[in-house]
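> Coordinates only, no sequence provided:
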């Protein structure tokens, strides 16, 4: 018994010393999507901003596939030492409903470290759409039931999720047209092959400013200030009460990562979110830095629990699942 207690004590002391000296080697942030996309950009900006307060090297590893779930699974099964982290977006909350067989539990296989940012979305249409404002668009939708095409960037994408909620909120079924990414979906929208799309400001503001698409509303509860979207109403104010969709990003570690390590990463995250260059980079993406209680682990997890509760019924009602 004495030997067992001694072994436990030595192990505890070693763990404490390791946590105290953290980081002693490079930290990897796993991005569950391909390089070059919005989430990858956020992760690379964050890696640079968080490197300074952590005092160590931070590298990015892209683990794309299966709507982000491959990257999530990799981190869930990684060593719980703080050297493998996950930068994930809203898929953390939607995958439990979208995928029948997940290799991880979104709420129980990760340590929550804090939210990073939120990206608003816009409801846009082909340039030849006859409606001049949302009121006219609502009438057009009602008059064209059964003939409306709604584009998205693929199952589980931001545009797919926003489109599902839009259909549910308007009580109008539309023909969902999935593409392999935002690029081809936007090309067909601009060309008039599809009618509508709901996508992130990171993907839409340039098209709106250039007059290549028509814009009707934003998906947040407050109006936006960006030049291209400042005159757009919110969907909430035009009658879709409670409509609120943003694409958010959060930072996670494997379950059972030592608390001293989690505390260090959370403190570094809070510092990074106040970094002038990081803020500038996020503003250029059309993203809002999170500056409320959700930068704390407990509030971050509570927020994701609420998002799971919101998206689960929407996805199940649509019956659009991935294997």
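Here it is on my side, so go on. Keep in mind that this is a model prediction, so the values were computed, not measured.

> use CA for all of it now, contacts and neighbours both
Noted.

> so where's the longest strand in the protein?
For the chain, the strand with the greatest residue count under DSSP state E is strand 110-119.

> Which residue ranges of the stretch 51-200 of the chain form strands?
With DSSP state E, counting those that start in this stretch as the criterion, the stretch 51-200 of the chain has strands at 58-62, 84-88, 110-119, 121-125, 149-152, 175-178, 196-200.

> Second structure for comparison follows:
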């Protein structure tokens, strides 16, 4: 009986400690770290830095910093957060990789569905299909004819295994039922450099990376991957791939925010409230629009809908990855 009372007392004490911790969260004596599993300067890093700034005020002015833990297709930084203390002071900001890693990698040090608390979707980023400037085709109809005439000879660049451009390329080839030669790079910048130089033929990448190149006429642009045309001045005249003949084709790269599994519910509530406040911040919205991104305003900003969405994306993209046999060790 004494043992039972002792166990119960320990449980009550632990619960009380968590309650105090949650009540005090966030402490101005501590720093909240958002882990970005990619290198500094890239589109996901820029989203994270803008979000960190927008979340400071609703979190009471606490310091929010970025930790770039890049490598291995975002698995290094993601694993780091999965192992972190579940106290709300270490978060993860990642993109569609959260939906592709379970299929793309044969072994992972974490379980995407079970090792994280889902806090909400941040934005959606459209993709653009672009080509080397020397490409003869001047519109998507002509490009389709060129692809049909050059099967087996087409080089399709991407920013590395598991990147947004890699995923878009797989989806595009699957929709066309045409195999192209993948040319992986260590990031988007060298891929676009080689596209401009004519070393590769095509690239499907985020508007955050391609809009300035399209504006400067350094590459040829043919279509966007969204269900509807975009309103961005440099992209508004581009047709969607769906209206160009690839029925129901739609690929957008979204970003979401996560905490380690086991983070107390009151802490999660404060973080989700701060995220939703940030998504309504006019400065944050303006910065995202400048990147070609659309800030989330739908039900996916809620944790349950965020997780439901990621699991549905995992199923959708998993089928394409399996069909292509595009796995990493």
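Happy to help now that I have it. Note that the structure is predicted; figures quoted are calculated from it, not measured.

> quick one: which of the strands of the stretch 51-200 of structure 1 is nearest residue 221 of structure 1?
Residue 221 of structure 1 lies closest, by CA to CA, to one member of the strands of the stretch 51-200 of structure 1: strand 121-125, at 11.1 Å.

> chain center to that closest one, what's the gap?
Centre-to-centre, strand 121-125 of structure 1 and its host chain are 17 Å apart (CA atoms, centre = their mean, to the nearest Å).

> Stretch 29-48 of structure 1 too?
11 Å.

> picking that back up, can you put the strands of the stretch 51-200 of structure 1 in JSON lines and add mean neighbour count and distance to residue 276 of structure 1?
Converted to JSON lines, the strands of the stretch 51-200 of structure 1 look like this (neighbours: other CA atoms under 10 Å; distance: least, CA to CA, whole Å):
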{"stretch": "strand 58-62", "mean neighbour count": "18", "distance to residue 276 of structure 1": "19"}
{"stretch": "strand 84-88", "mean neighbour count": "27", "distance to residue 276 of structure 1": "20"}
{"stretch": "strand 110-119", "mean neighbour count": "25", "distance to residue 276 of structure 1": "14"}
{"stretch": "strand 121-125", "mean neighbour count": "26", "distance to residue 276 of structure 1": "24"}
{"stretch": "strand 149-152", "mean neighbour count": "25", "distance to residue 276 of structure 1": "34"}
{"stretch": "strand 175-178", "mean neighbour count": "17", "distance to residue 276 of structure 1": "38"}
{"stretch": "strand 196-200", "mean neighbour count": "28", "distance to residue 276 of structure 1": "23"}
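
> Which parts of the stretch 201-323 of structure 1 are helices?
Using DSSP state H, counting those that start in this stretch, the helices of the stretch 201-323 of structure 1 run over 201-209, 259-272, 276-284, 297-318.

> want to throw those helices into TSV with mean neighbour count and distance to residue 111 of structure 1?
Shown next, in TSV, are these (neighbours: other CA under 10 Å; distance: least, CA to CA, whole Å):
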stretch	mean neighbour count	distance to residue 111 of structure 1
helix 201-209	19	28
helix 259-272	19	8
helix 276-284	15	24
helix 297-318	17	8
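
> For residue 249 of structure 1, which of the ones you listed is the nearest?
Of all the helices of the stretch 201-323 of structure 1, it is helix 297-318 that lies closest to residue 249 of structure 1, at 10.5 Å by CA to CA.

> Would you check the span in structure 2 matched by the closest one?
On structure 2, the counterpart of helix 297-318 of structure 1 by TM-score structural alignment is residues 303-324.

> same deal with stretch 233-251 of structure 1?
Alignment of stretch 233-251 of structure 1 against structure 2: residues 239-257, by TM-score structural alignment.

> Ok, stretch 182-201 of structure 1 next?
Using TM-score structural alignment, stretch 182-201 of structure 1 pairs with 188-207 in structure 2.

> got it, and stretch 82-89 of structure 1?
Stretch 82-89 of structure 1 maps onto residues 88-95 of structure 2, going by TM-score structural alignment.

> So which of the strands of the stretch 51-200 of structure 1 is nearest residue 101 of structure 1?
Nearest of the strands of the stretch 51-200 of structure 1 to residue 101 of structure 1, taken as CA to CA: strand 110-119 at 17.5 Å.

> Please tell me which residues of structure 2 that closest one aligns onto.
Taking TM-score structural alignment, strand 110-119 of structure 1 hits residues 116-125 over in structure 2.

> So what touches that stretch?
Residues from elsewhere that reach stretch 116-125 of structure 2, judged by CA atoms under 8 Å, 6 or more residues apart in numbering: 82, 206-208, 252-263, 268, 271-272, 275, 279, 292-296, 300-307.

> one step back: how about JSON lines for the strands of the stretch 51-200 of structure 1, with distance to residue 220 of structure 1 added?
JSON lines is the format used below for the strands of the stretch 51-200 of structure 1 (distance: least, CA to CA, whole Å):
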{"stretch": "strand 58-62", "distance to residue 220 of structure 1": "29"}
{"stretch": "strand 84-88", "distance to residue 220 of structure 1": "20"}
{"stretch": "strand 110-119", "distance to residue 220 of structure 1": "9"}
{"stretch": "strand 121-125", "distance to residue 220 of structure 1": "7"}
{"stretch": "strand 149-152", "distance to residue 220 of structure 1": "19"}
{"stretch": "strand 175-178", "distance to residue 220 of structure 1": "22"}
{"stretch": "strand 196-200", "distance to residue 220 of structure 1": "11"}
